[in-house]
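[1] Give me a 3D structure for the following:
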Amino acid sequence: MMAEAVLEGLDPDQRAVAEAVRGPVCVLAGAGTGKTRAITHRIAYAALSGVVAPQRVLAVTFTTRAAGELRARLRQLGVPGVQARTFHAAALRQLTYFWPRVIGGEPPKIIESKIGLVADAARACRLSLGRTELRDVASEIEWSKVTQRRPEDYAAAIATSGRRPPADIVDVARVYAMYEQLRRERNLLDFEGMLELTAAVLTEHREVAGQVREQYRHFVVDEFQDVNPLQKLLLDTWLGDRDDLCVVGDPNQTIYSFTGASASHLLDFTRDHPGATVVELVRDYRSTPQVVRLANGVIGQAKGGHPLHLVAQRPDGPEPVFTQYDDEVAEADDTARRARKLIDEGVPAREIAILYRINAQSEAYEAALAAAGVPYVLRGAERFFERPEVREAVVRLRGAARAGADAETDGTGLILTVRHVLSGAGFSDRPPEGAGAARARWESLAALAQLAEDMAADDPRAGLPEFVAELEERAAAQHAPPLEGVTLASLHAAKGLEWDAVFLAGLTDGMLPIVYAETPAQLEEERRLLYVGITRARVHLGLSWSLSRSPGDSRRRRPSRFLDGLTGGAATPAPPRAERTRRRAAKGPQPCRVCGRPLTAAVERKLGRCEDCPSELNEDLLVALKEWRAKVSEEQRIPAYVVFTDATLQAIAEHAPGSLEELARIPGVGKVKLDRYGETVLGLCGA
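    Reported below is the predicted structural model:
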């Protein structure tokens, strides 16, 4: 790929970033403005034009998933040699390499979690701490270490920071001191210690610093608003007296101050680097104008900061819907109903998310979605690539690739090959009934099958070896494919993600802002958290709150103060409770229209009868529908079941609908398919 070709398709601001090939450069990138596209094209343009050597570039991110995405995009742009790592991964790599030379002896063992060591430290201090208290104290120790506070400094740091300690200040300081003592005695190293020790090695050993700085001459740091003091120390150590640095971030998405992160490093960049090039990215390609307008309204009320006013680039969409409920049960029930409606209209379940302030809020939505028959995925649960069925599937796919089991020609061949291999692991076109282990296993395999379809759509020439390589890259980066279910996640966990439809739930004062946000800085961070939630939505956005916790409680709550003046005066009234009760009752077993027996199997519910009951099937119509489906499948290069499943075609052939309204009542015919195929199907029925 030629250097100039890399610049094609970039908007003027993204192009300005790409062409600023030498640092210092500061990119202020609003939500949905294509920051990853801008910085990857900047690296590619600099490398392909000969300004930098790819192997001399270190791109630093905050998650292995983001690092994997950077590497993948750079490979597509013809620059595969760039190192993209998290701060911790880069530090560990350097520390491991130089350890025998500058320190020697047995290297320390890296601890993944502090909880166990904190528990031992608490016992040594004769303190009894529960699981939640241990977790909170571990977080407090982490904050102290990233902000460079020692145990003896902890009490003074709390007094000046306005931070609320999870336990008695003296007790936390004692546990912190004992934690450090036990860690040294057991030759253990936590993540913060890893960064600190790497910086110390570079500072104290000039020859090591020279070797690292010779290797990495150009730096790119993503999400710079989330850098904490310890990470900034390591970055400065890597740089030395050079300034070939490009930082990218959005001050409006600073939501991790409680971990020690500070947007000051981003906002003060030009003070630290006079003469730096500053580019603002404000063209929002993710969200509709209606969503962008609300996001601007929320962040526009912020006190201080550096608000980036987003400019929507997408066509108009529906207005955000504000809904007030009597209680949390009603809110969860109706949110599940609205998610079900979107799915019926053709929005994939994996493109819908319900976001809340704290994880404890998920329980009501899990129950409501299960009652509504809507599959869901809890973000932050077990790692996808560590699931037994996924490990087995990857082994099978790897073996098939080595055996040359790949199809010959196009993307359809890849899809069929992957589905065939997965069938050996238990995958089928029809999901199992219920929501137990069998369903979870099927959904994992279905996510792999969907990933193959996505890859084939992006590159019809891709084969099984390329697919296996993609899986291995994703596994290393813990970049899981989207599972087929509505995502349930906290607002913090949702950062960096996006969906077609987002429901922001529980937006009451005391929850957002959270009750313990008291200082002006803490309240503004809560506002930014709402802004992050809003900007996750591409098209559909719902915002809701309830006036009480449980049915019958007094209605004392009020909507979040961050919504003042933005709801258009009044919220959409929720459906009456009686109506919701009837709707839920209707979710019981559907009776067979022939014998009246309750229908439990999905295919039977779709047909409206038991499979062995007499049917009024029009055989000629079914044949015509299948021939039409095969033609569409071939023309669009998609599996036949993606057009309509066999069960849906059989239901159409039995009912022979005469209008779009009648066709829409058949399960499996959502709005998207009705718009795309409805008239043709009706024509076949009429013939």
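[2] contacts, neighbours, all on C-alpha from now
    Fine.
[3] The nearest residue to R441 once chain neighbours are set aside in helix, strand or coil?
    Leaving aside its sequence neighbours, R441 sits nearest to E389 (CA to CA, 6 or more residues apart in numbering; 6.4 Å). Secondary structure assignment for E389 (DSSP: H, G, I helix; E, B strand; the rest coil): helix.
[4] what's the burial count for E389?
    E389 has 19 neighbouring residues, counting by other CA atoms under 10 Å.
[5] Kindly report the same for the one 10 residues further on.
    G399: 14 surrounding residues under other CA under 10 Å.
[6] Could you check which helix or strand contains it?
    Under the criterion of DSSP states H and E, G399 resides in helix 388-402.
[7] Kindly report the same for F503.
    strand 499-504.
[8] in the helix or strand harbouring A122, what counts as buried?
    Using DSSP H and E, A122 sits within helix 115-124. By neighbour count on 16 or more other CA atoms under 10 Å, the buried set for helix 115-124 is I115, L117, V118, A119, D120, A121, A122.
[9] sorry, back to before: the helix holding G399 - contacts with which helices or strands?
    If you count contacts as 3 or more CA pairs under 8 Å, 6 or more residues apart in numbering; DSSP states H and E, helix 388-402 packs onto helix 411-423, helix 437-458, helix 464-477.
[10] sorry, back to before: ok, so of the buried residues of helix 115-124, who is nearest Y677?
    Set against Y677, the nearest of the buried residues of helix 115-124 by CA to CA is I115 (55.5 Å).
[11] Contact partners for the closest one?
    L134, R135, A138 (CA atoms under 8 Å, 6 or more residues apart in numbering).
[12] how does it look with 10 Å?
    A121, R131, T132, E133, L134, R135, D136, V137, A138, S139 (CA atoms under 10 Å, 6 or more residues apart in numbering).
[13] filter these to the buried ones?
    For these, buried by 16+ other CA under 10 Å: A121, L134, R135, D136, V137, A138, S139.
[14] Let's compare: structure for the following, please.
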Amino acid sequence: FAAAQRWRFRHLFVDEYQDLNRLQDRLLRAWLGDRPDLAVVGDPNQAIYGWNGAEPGYLTDIERLHPGTEVVVLEDSYRSTPQILATAGAVLGDRPGSAAALRPHRPDGPVPTIVGYATDQDEANGIARAAHDHHGPGRGWSSQAVLVRTNGQIAVIERALRRAAIPHRVRGAGDLLADRDVAGLLRDLDRRREPLATTLSDLQLAIDADRAELEAAEDPELPETTAAGRRIAAFQQVLRLGRDLLVVEPTARADDFGGWLRATLRDEGTERGDAVDIVSFHAAKGLEWSVVHVAGLEAGFVPVSHARTDDARAEEQRLLYVALTRAADVLRCTWAAQRTFGEREVERRPSPLLGPLRAVAAELAAAGTDAPDPTGALADSRAALDPPDAPPAPDPVAEADALRRALQRWRDAEARKVAAAPTVVLSDKAVEALVRVRPTSSDELAGLRDVGPATRERHGTRLLAIVAEPASA
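    Sure, this is the predicted structure:
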């Protein structure tokens, strides 16, 4: 058997070699036998799977473990600007095993920025505004990403982007199908013959009960790091998807939801139009965007609170390095002085890893070698053209909120006239489509799938008027 396998796999090539664990090394050696026909590629600074048994020493000690190995050091970077590489490199410091500094082959760009906010809601709104500012010709929504350390950070950012009518998607949601608790939930859903609304109410009660236990625990700051916390994060995503289905299918049953959920989660990670990605640090590995917003750079998140050993803290440094180097052109780092966990508001401190970032960013700014951020130059040009007493530029979040409220007030009034639910007059998805697209003509209105022909015929003129005058509607 061994001879057959070695004949079948005669030339072995291993990518991401820094993520090799002991079991994988044994398999690799069994395939190799006494042959030296092995080529590997890896980056010790991107070793971030210690929790899965990965040992970067298989890469850093490869000359000892595989005598006769020829090592070729790749020191050229073609993704990120010099400013981003210098800032990201500061996170690694002079730790043993750190690779040599990369040589950038991109022109200068803006110095990465670090912004602190009063609350996590303020941080999310700030990210939405920055995403809006960086969107424009030649830079679509899909050229931007928001990176987070834990799944628990996603909900507040999603709400802010939704309020600002910024299209977005959560990458990696398909991992829910592999979650043991979600698999059990899906089996339970398949057996239920009751309205989905009832099932979701029960699920909300279960989530609330788990959250209450976590909040009573000694360390409530990072519930996502416990088994119960991970279950809450997973079930909250299921709950969100269930509510999405109820918007379009108010009479949906629990047993229908299971099949729909499986199909939805399998498709979640695929490209679906121009949208900002929301991604965890781990899931972002191997990806890149022009503009990256790294959120929640606070003690307890980065490094994560359970990273108590030197090895664990070193891995947290490498994980942040991976997150920062996903950016090609623009890098924004943010944190919040207060964050909500369940019903509790917790005071936060900036991540200790922000210190080196700030120092390098200050040096880069003082050196004056950076290129201005194009969005900042555009804002300066607009300000120069405006008269001194010109009103400030509209806030995209506030503007979207005003239009959303106007549409909701109108549909509530129409619903009272016919004694129907507001969503019968205009669904939540239709409201969001109107806020996002802001049609100015009947043809543009007809292009919105969520606004049906009956709604367009009956209310099209009024809807266009509301969109045109959101503040006064």
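[15] picking that back up, next step: the contacts of I115 of the first structure restricted to helices.
    Secondary structure from DSSP state H places A121, R131, T132, E133, L134, R135, D136, V137, A138, S139 of those in helices.
[16] one step back: residues in the second structure matched by the helix holding A122 of the first structure, start to end?
    Alignment of helix 115-124 of the first structure against the second structure: no match, by TM-score structural alignment.
[17] just stretch 411-430 of the first structure next, same as before
    Taking TM-score structural alignment, stretch 411-430 of the first structure hits no residues over in the second structure.
[18] leaving aside the residues next to it on the chain, what's closest to the residue nearest to the spatial centre of the first structure?
    The centre of the first structure sits closest to L497, judged by CA atoms, centre = their mean, with a distance of 3.7 Å. Counting by CA to CA, 6+ apart, L497 of the first structure lies nearest to R536, which is 6.3 Å off, once chain neighbours are set aside.
[19] That neighbour maps to what in the second structure?
    So, by TM-score structural alignment, R536 of the first structure is matched to R326.
[20] Contact partners for its match?
    R326 of the second structure neighbours (CA under 10 Å, 6+ apart): 79-80, 84, 145, 147, 281, 284-294.
[21] R262 of the second structure now?
    R262 of the second structure neighbours (CA under 10 Å, 6+ apart): G174, L176, L177, A183, L186, E268.
[22] Just the ones of the residues you listed in helices?
    Per DSSP H, the contacts of R262 of the second structure map to helices at A183, L186.
[23] Write the PyMOL selection for whichever of the contacts of R262 of the second structure are buried.
    Command for PyMOL that selects the buried part of those, burial taken from 16+ other CA under 10 Å:
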select buried, resi 174+176+177+186+268
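[24] List just the nearest of the contacts of R262 of the second structure to A433 of the second structure.
    E268 (19.3 Å).
[25] What's P44 of the second structure aligned with over in the first structure?
    In the first structure, P44 of the second structure lands on P251 (TM-score structural alignment).
[26] now for the helices and strands packed on helix 388-402 of the first structure, which one comes closest to Q76 of the first structure?
    Using CA to CA, the nearest of those to Q76 of the first structure is helix 437-458, at 11.6 Å.
[27] Just want the angle from the closest one to helix 388-402.
    Helix 437-458 of the first structure runs at 40 degrees relative to helix 388-402, counting by axes from the mean of the first three to the mean of the last three CA atoms, to 10 degrees.
[28] Give the other helices and strands that helix 437-458 of the first structure contacts.
    helix 388-402, helix 411-423, helix 464-477 (3 or more CA pairs under 10 Å, 6 or more residues apart in numbering; DSSP states H and E).
[29] For it, list every residue counted as buried.
    Per 16+ other CA under 10 Å, helix 437-458 of the first structure contains these buried residues: 440-453, 455-457.
[30] okay, stretch 221-234 of the first structure sits on what stretch of the second structure?
    The aligned range for stretch 221-234 of the first structure is 14-27, by TM-score structural alignment.
[31] how much space between the residue nearest to L463 of the second structure when sequence neighbours are not counted and A398 of the second structure?
    The spatial neighbour of L463 of the second structure that comes closest, neighbours along the chain excluded (CA to CA, 6+ apart), is L407 at 7.7 Å. L407 of the second structure sits at a distance of 14 Å from A398 of the second structure (criterion: CA to CA, to the nearest Å).
[32] Pick out whichever of the two has more residues nearby.
    Using other CA under 10 Å, the more surrounded residue of L407 of the second structure and A398 is L407, with 23 against 13.
[33] That one maps to what in the first structure?
    Here L407 of the second structure stays unmatched in the first structure, going by TM-score structural alignment.
[34] which residue ranges form the helices in the stretch 251-400 of the first structure?
    With DSSP state H, counting those that start in this stretch as the criterion, the stretch 251-400 of the first structure has helices at 264-267, 269-272, 289-300, 328-344, 362-371, 388-402.
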